[in-house]
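**Q** No sequence on hand, only this structure:
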């Protein structure tokens, strides 16, 4: 939802000029497509969740039989139907999002098994794709190079966010053959990789903003990065124990930088 709104802002088009597209896109990106991806993941991960979180709806039996699968399939169909209301750009982006959700969770691809490909796909799907979509729909065309580049950088950085998210499933992943980075590298090394993965793309964002003469916004993103570095020092003292804490603090700073960058792009006329 946040990434779609960032994309809409970065388009430079006044949000109140297209309220239907803004609101519908946010609802589609969040409760519908993201909700669908979670439903698909819950179904495909029911065996892992039985180890890590046995009280979740499917492993606990509160969602019986194959109802979890039917819910995920129904939400996939709903996603495509709503995406069609947003025109060609919205529909194509929705198709990509639905495909990515199933490719991440379901056999035979199940990219979640890879600690490199899985988080990368999710990062691009959660940040880059909705940002691009919001900008394209509001601008009624292909976003400019700087908008696409910034959206891509934040999606790449989200690889680190998803790696930290994998810490909570460490035991179940290890037992079921999911090779997340915490499993294959260990918590300490995985946390360091996640931190680098988040920081380096944001430095790239600063470079883009400086190239557009958005020095104040670049400086604000720099301040946000410094605050993240302070939080990362806490994280690295106890990666497994502090990962949930960082997800509630450092990630807020990360997505704050996204919106700062979106306003910078809108103010520099970076979109056609």
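**A** Arrived safely, thanks for sending. Here the structure is a predicted model, which means the values were calculated and not measured.
**Q** contacts and neighbour counts: CA atoms only from here.
**A** Fine.
**Q** helix, strand or coil for the residue lying farthest from the centre of the chain?
**A** Most distant from the centre of the chain: residue 65, at 29.9 Å, with distances by C-alpha atoms, centre = their mean. Secondary structure, DSSP: H, G, I helix; E, B strand; the rest coil: residue 65 is coil.
**Q** next one: the one 4 residues further on
**A** In terms of secondary structure, residue 69 is helix; the call rests on three-state DSSP.
**Q** residues in contact with it?
**A** When contacts are counted by C-alpha atoms under 8 Å, 6 or more residues apart in numbering, residue 69 touches 39-40, 43.
**Q** mind running it again at 7 Å?
**A** The contact partners of residue 69, taken as C-alpha atoms under 7 Å, 6 or more residues apart in numbering, are 40, 43.
**Q** What lies in contact with the helix or strand hosting residue 90?
**A** Residue 90 belongs to helix 87-105 when elements are defined using DSSP states H and E. With contacts defined as C-alpha under 7 Å, 6+ apart, helix 87-105 is touched by 33, 37, 40-41, 44, 76, 79-80, 83-84, 109-112, 118, 125, 129, 133, 136-137.
**Q** Strands along this structure, start to end?
**A** Ranges of strands within the chain: none, based on DSSP state E.
**Q** could you point out the longest helix in it?
**A** If you go by DSSP state H, the chain has its longest helix at helix 239-267.
**Q** Give me the buried positions along that one.
**A** By neighbour count on 16 or more other C-alpha atoms under 10 Å, the buried set for helix 239-267 is 239-240, 242-243, 246-247, 250-251, 253-267.
**Q** quick revisit: what's the PyMOL syntax to select whichever of the contacts of helix 87-105 are buried?
**A** Selecting the buried subset of those in PyMOL, with 16+ other C-alpha under 10 Å as the burial test, is done by:
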select buried, resi 33+37+40+41+44+76+79+80+83+84+110+111+112+118+125+129+133+136+137
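**Q** and here's the other structure:
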């Protein structure tokens, strides 16, 4: 008994060091980040104007594809390629802390990529195309040689396209079983463009660290004040176009609702994002306040627009 005990202990600890704990894997995949693409996916589902009855399993599968698979994969590959920086700045994260040991971060990203494509293949050609584009952008965002995240203009565009436009397109494509109506694609593209501004605000939380590490986010390149003004314009202009389109399609009520949401955003932009002194002193706090208020109104406008085009398409069916 005494000789067996020492021999089993090393094997147990070696196993623990070799394989990641499930809780650490879940932390690596960051469930809190899944909400934006899942919301956009549901906007796509609603915008198709097709009844949910008999399609609940398909919708659930699409939600899994948008959030727990594609978005989660992007988080894993991002943490893998940031592991050396995280070892200095955030050593408690799953990979630098050793809770996801060895190359498991890379393995998980690879497996999730394959699982995403496998699930997408069940929904037809256009869902596979959208998923493939999203996966390519996710890898290009984090991985060399492109590593789009090192320049805010490109990196923010990649994230905005994945989180908003492609997720919206996927939801509609799953519902219609093919290429969505051109008006759905236009709305998805417009809200995707506006999301570039949201991504710029997200970069306010790490201006100092990004500057030290040479990550050229938009706030680092042009300063917090100019970046806030730019983000405001980028978020507002696509919504103005959306309002015009909704009016041209005879959706006056939906256009009025989106207009009201935009006016509330403009008030919040003036209150927070145009405050040069506070932006200089507390950029992280100001961006967080706006993201909790103005960005919420933005995504509500997405849903209103989705209901509008959905009602139009269902009425014309």
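**A** Perfect, thanks for sending it. Everything numeric in this text was worked out from a predicted model, so none of it was measured.
**Q** circling back to that earlier point, return the residue of structure 2 aligned against the residue farthest from the centre of structure 1.
**A** Residue 65 of structure 1 maps onto residue 102 in structure 2, with residues paired by TM-score structural alignment.
**Q** list the contacts for residue 203 of structure 2?
**A** Here residue 203 of structure 2 is in contact with 217, 219 (C-alpha under 7 Å, 6+ apart).
**Q** and it, what pairs with it in structure 1?
**A** By TM-score structural alignment, residue 203 of structure 2 lines up with residue 166.
**Q** ok, now residue 214 of structure 2?
**A** If you follow residue 214 of structure 2 across to structure 1 using TM-score structural alignment, you land on residue 177.
**Q** The closest residue to its match other than its chain neighbours: neighbour count?
**A** Spatially, and ignoring its direct neighbours in sequence, residue 177 of structure 1 is nearest to residue 113 (7.1 Å; C-alpha to C-alpha, 6 or more residues apart in numbering). Other residues near residue 113 of structure 1 number 19, with proximity taken as other C-alpha atoms under 10 Å.
**Q** distance of residue 213 of structure 1 from residue 106 of structure 1?
**A** 44 Å (C-alpha to C-alpha, to the nearest Å).
**Q** So for the two, which residue has more residues nearby?
**A** Neighbour totals were compared for residue 213 of structure 1 and residue 106, and residue 106 leads with 17 against 13 (other C-alpha under 10 Å).
**Q** Which position in structure 2 pairs with that one?
**A** Following TM-score structural alignment, the counterpart assigned to residue 106 of structure 1 within structure 2 is residue 143.
**Q** again, but for residue 124 of structure 1
**A** Match for residue 124 of structure 1 (TM-score structural alignment): residue 161.
**Q** And residue 209 of structure 1, by the same measure?
**A** Per TM-score structural alignment, residue 209 of structure 1 is aligned with residue 246.
**Q** That match: how many residues sit nearby?
**A** 21.
**Q** Check the one 5 residues further on too.
**A** Other residues near residue 251 of structure 2 come to 18 when the count uses other C-alpha under 10 Å.
**Q** wait, it sits on residue 309?
**A** No. Here residue 251 of structure 2 does not reach residue 309: they are 8.1 Å apart, not a contact under C-alpha atoms under 7 Å.
**Q** list the contacts for the nearest residue to the match of residue 209 of structure 1 once chain neighbours are set aside?
**A** Of all residues not flanking residue 246 of structure 2 in the chain, residue 255 sits nearest, at 5.4 Å (C-alpha to C-alpha, 6+ apart). Residues counted as contacts of residue 255 of structure 2 (C-alpha under 7 Å, 6+ apart) are 243, 246-247.
**Q** one more time with 10 Å
**A** By C-alpha atoms under 10 Å, 6 or more residues apart in numbering, the contact set of residue 255 of structure 2 is 239-240, 242-249, 261, 301, 304-305, 308.
**Q** swap in residue 302 of structure 2?
**A** Residue 302 of structure 2 makes contacts with 39-40, 43-44, 47, 164, 168, 187-188, 190-191, 239, 242, 258, 308, as judged by C-alpha under 10 Å, 6+ apart.
**Q** Which position in structure 1 pairs with it?
**A** Checking TM-score structural alignment: residue 302 of structure 2 goes with residue 258.
**Q** how close does that match sit to residue 92 of structure 1?
**A** Taking C-alpha to C-alpha, one finds residue 258 of structure 1 at 23 Å from residue 92 of structure 1.
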